[in-house]
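**Q** sharing a model prediction with you, sequence too.
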Amino acid sequence: MREWGATLAIVAPAFLLFTGLLYEQRVIPSESMVPTLEVGDRVAVSKFAFGYGRYSLPLSIGRYLPLGGGRFFASTPERGDVVVFEHTHSERVMIKRVVGLPGDTVQMINEELVINGQPIEAEFVRTVRYVPDRTDVVDTAHEWRETIGDKTWLTHRGLRGHTVDDTALFVVPEGHMFLVGDNRNNSYDSRELSGHCPPVNGVVDRAGCPLRVPADDASIGFVPLDHLIGRADTVLMTFHRCKLQDDEPCQKRVWRGL
């Protein structure tokens, strides 16, 4: 018992320091970031990328502590970063891609992402058939390569499900972000109005209004920068099995940078 006690006294604080200050692992639970991230992917999250706040603490213990807002050594994400964060309205950890920063205007028009009045660069790649997680149904998606600056990623469009092809105009408030999933028809994200203030003349530019739906049913809305946990940098490994049809090649799922 003394041996075990001495080991735990060293290992436990070292683990908490490492996961609180440097990196932690998160497992992808849903298909909202397909094809970039699949269900079961183990992702390394950089905790120092954007500074430290209450949600940076390991094991999500920060949500239970009487800590104030703000972050130490704070920096702002770049458009295109994949970030892990605390849901704006409920106690859930989420992962999405940053497309809007404070002061940006964001809108979806006919499936195109328009930032500050300009559609982002997008190129059709291929049409793929695959089996979504925990189903036996073969689905079809149109794969597009999107680019903002020097960041490029793949998205899926045209899937069956809840589509958000056209939206109101969003103006990102100070201290907030606009986030979307790469699986555009299977991601409940900032495009959905349920987590936002009501639009005024087709424009959403405020945050912090009372919710009109239960917190568990609300979208993430505009996400406060203080809710950041870290940046997803690398797919370490996965238990996901490739389910693409027609002998289409699958992406590498081990030690792959994002």
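**A** Okay, I see it. Residues are numbered from 1 along each chain as shown.
**Q** make it CA atoms for all contacts and neighbour counts henceforth
**A** Will do.
**Q** which parts of the stretch 101-250 of the chain are strands?
**A** In the stretch 101-250 of the chain, strands defined by DSSP state E, counting those that start in this stretch lie at 105-109, 112-115, 118-119, 121-130, 139-148, 151-157, 169-171, 176-180, 203-204, 223-224, 228-238, listed in chain order.
**Q** nearest to residue 21 among those would be which one?
**A** strand 228-238 (10.1 Å; CA to CA).
**Q** also this one, for the comparison:
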Amino acid sequence: MANRRHEHAEDPPHDRRAVILIIVLLIILSVTMLFVMRGQLQKRYSVHTISGTSMIPTLTERDQVLVKKNVQIQRYDIITFSVDKEEGMFVKRVIGLPGDSMFVRNDRMVLNIGEQGDFETTNTFHLSPTVADEFQTLNRIPEDVYFVIGDHVDVSKDSRTFGFVHRKSIEGTVQFRFPAIHLAKVKN
């Protein structure tokens, strides 16, 4: 009897191979699933680090934002987008939507954000001369473009200087802010 117990104590070599094969297959499956999930997340979301002060106090230098791609844009959403002949991504707030009534006089744009055409609720923006000339003949914001402003209006480079943002240039809307961690420096 003692010999039989000793024989069963050692695993046959084919059992070890099967366990190793199962472990290897589980690792390959897990890595594959991670790549697929990552790819799906990257199709729907991106993360950007804020650079600059144009969105203070809402967003500050080195904050990170989670951006959801391909969503319907509404007034006051914060969006990320690219601008022709400019480096990097911009982050601004949508003020004017396609179809909003507007007019330009003396480099100032009056934008109706109330009922269509009533001009009871308006915003007024000082435009660069180039943008004012471009907008001069418009009485509505054209289809597939948006008027955007930075929350820190005194320093923001936005639609007042580069014009409308085209829908095709918009990456998505900011869904969440990860605040920057500002560590205090210890002085000796």
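**A** Perfect, I can see it now. Note that the coordinates shown come from a computational prediction; the quantities given were computed from them, not determined experimentally.
**Q** what TM-score do we get after superposing?
**A** For these two chains in superposition, a TM-score of 0.61 is obtained (TM-score structural alignment, normalised by the length of structure 2); 142 aligned residues with a CA RMSD of 3.4 Å.
**Q** sorry, back to before: what's the closest of the strands of the stretch 101-250 of structure 1 to residue 82 of structure 1?
**A** strand 228-238 (5.5 Å).
**Q** and stretch 177-186 of structure 2, how far from the chain's centre?
**A** Remark: stretch 177-186 of structure 2 is offset 21 Å from the chain centroid, using CA atoms, centre = their mean, to the nearest Å.
**Q** circling back to that earlier point, redo the strands of the stretch 101-250 of structure 1 as a markdown table? Include distance to residue 98 of structure 1 and mean neighbour count.
**A** Output for the strands of the stretch 101-250 of structure 1, formatted as a markdown table (distance: least, CA to CA, whole Å; neighbours: other CA atoms under 10 Å):
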| stretch | distance to residue 98 of structure 1 | mean neighbour count |
| --- | --- | --- |
| strand 105-109 | 11 | 21 |
| strand 112-115 | 12 | 19 |
| strand 118-119 | 15 | 13 |
| strand 121-130 | 15 | 14 |
| strand 139-148 | 11 | 17 |
| strand 151-157 | 11 | 18 |
| strand 169-171 | 14 | 24 |
| strand 176-180 | 5 | 25 |
| strand 203-204 | 18 | 18 |
| strand 223-224 | 10 | 24 |
| strand 228-238 | 10 | 23 |
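**Q** out of those strands, nearest to residue 17 of structure 1?
**A** Residue 17 of structure 1 lies closest, by CA to CA, to one member of those: strand 228-238, at 14.6 Å.
**Q** in structure 2, point out the residues matching that closest one.
**A** On structure 2, the counterpart of strand 228-238 of structure 1 by TM-score structural alignment is residues 170-180.
**Q** give me the contact list for that stretch.
**A** 59-71, 73, 77-82 (CA atoms under 8 Å, 6 or more residues apart in numbering).
**Q** buried subset of these?
**A** 59-60, 62-69, 73, 77-82 (16 or more other CA atoms under 10 Å).
**Q** make sure residue 168 of structure 1 is actually in contact with residue 107.
**A** Yes - between residue 168 of structure 1 and residue 107 there is a contact at 6.4 Å, judged by CA atoms under 8 Å.
**Q** so who does residue 203 of structure 1 touch?
**A** Counted by CA under 8 Å, 6+ apart, residue 203 of structure 1 has contacts 168-171.
**Q** including distance to residue 96 of structure 1, could those go into a markdown table?
**A** Output for the contacts of residue 203 of structure 1, formatted as a markdown table (distance: CA to CA, whole Å):
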| residue | distance to residue 96 of structure 1 |
| --- | --- |
| 168 | 20 |
| 169 | 20 |
| 170 | 17 |
| 171 | 18 |
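**Q** nearest to residue 29 of structure 1 among these?
**A** Sorting the contacts of residue 203 of structure 1 by how near they are to residue 29 of structure 1, with CA to CA, puts residue 170 at the top with 27.7 Å.
**Q** for residue 84 of structure 1, see how far away that closest one is.
**A** 21 Å (CA to CA, to the nearest Å).
**Q** same check, this time on residue 117 of structure 1
**A** Applying CA to CA to residue 117 of structure 1 and residue 84 of structure 1 gives a distance of 27 Å.
**Q** before we move on, what SS does residue 20 of structure 1 have?
**A** Following DSSP: H, G, I helix; E, B strand; the rest coil, we place residue 20 of structure 1 in the helix state.
**Q** counterpart of it over in structure 2?
**A** Match for residue 20 of structure 1 (TM-score structural alignment): residue 43.
**Q** try residue 176 of structure 1
**A** With TM-score structural alignment as the criterion, residue 176 of structure 1 lines up with residue 145 in structure 2.
**Q** you'd agree that match is up against residue 98?
**A** Yes - contact between residue 145 of structure 2 and residue 98 holds when scored by CA under 8 Å: they sit 5.9 Å apart.
**Q** columns distance to residue 3 of structure 1 on top of the strands of the stretch 101-250 of structure 1, output as CSV?
**A** Output for those, formatted as CSV (distance: least, CA to CA, whole Å):
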stretch, distance to residue 3 of structure 1
strand 105-109, 57
strand 112-115, 57
strand 118-119, 61
strand 121-130, 51
strand 139-148, 53
strand 151-157, 49
strand 169-171, 58
strand 176-180, 47
strand 203-204, 59
strand 223-224, 45
strand 228-238, 32
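**Q** and of the ones you listed, who's closest to residue 191 of structure 1?
**A** With CA to CA as the measure, strand 176-180 is the member of the strands of the stretch 101-250 of structure 1 nearest residue 191 of structure 1 (7.1 Å).
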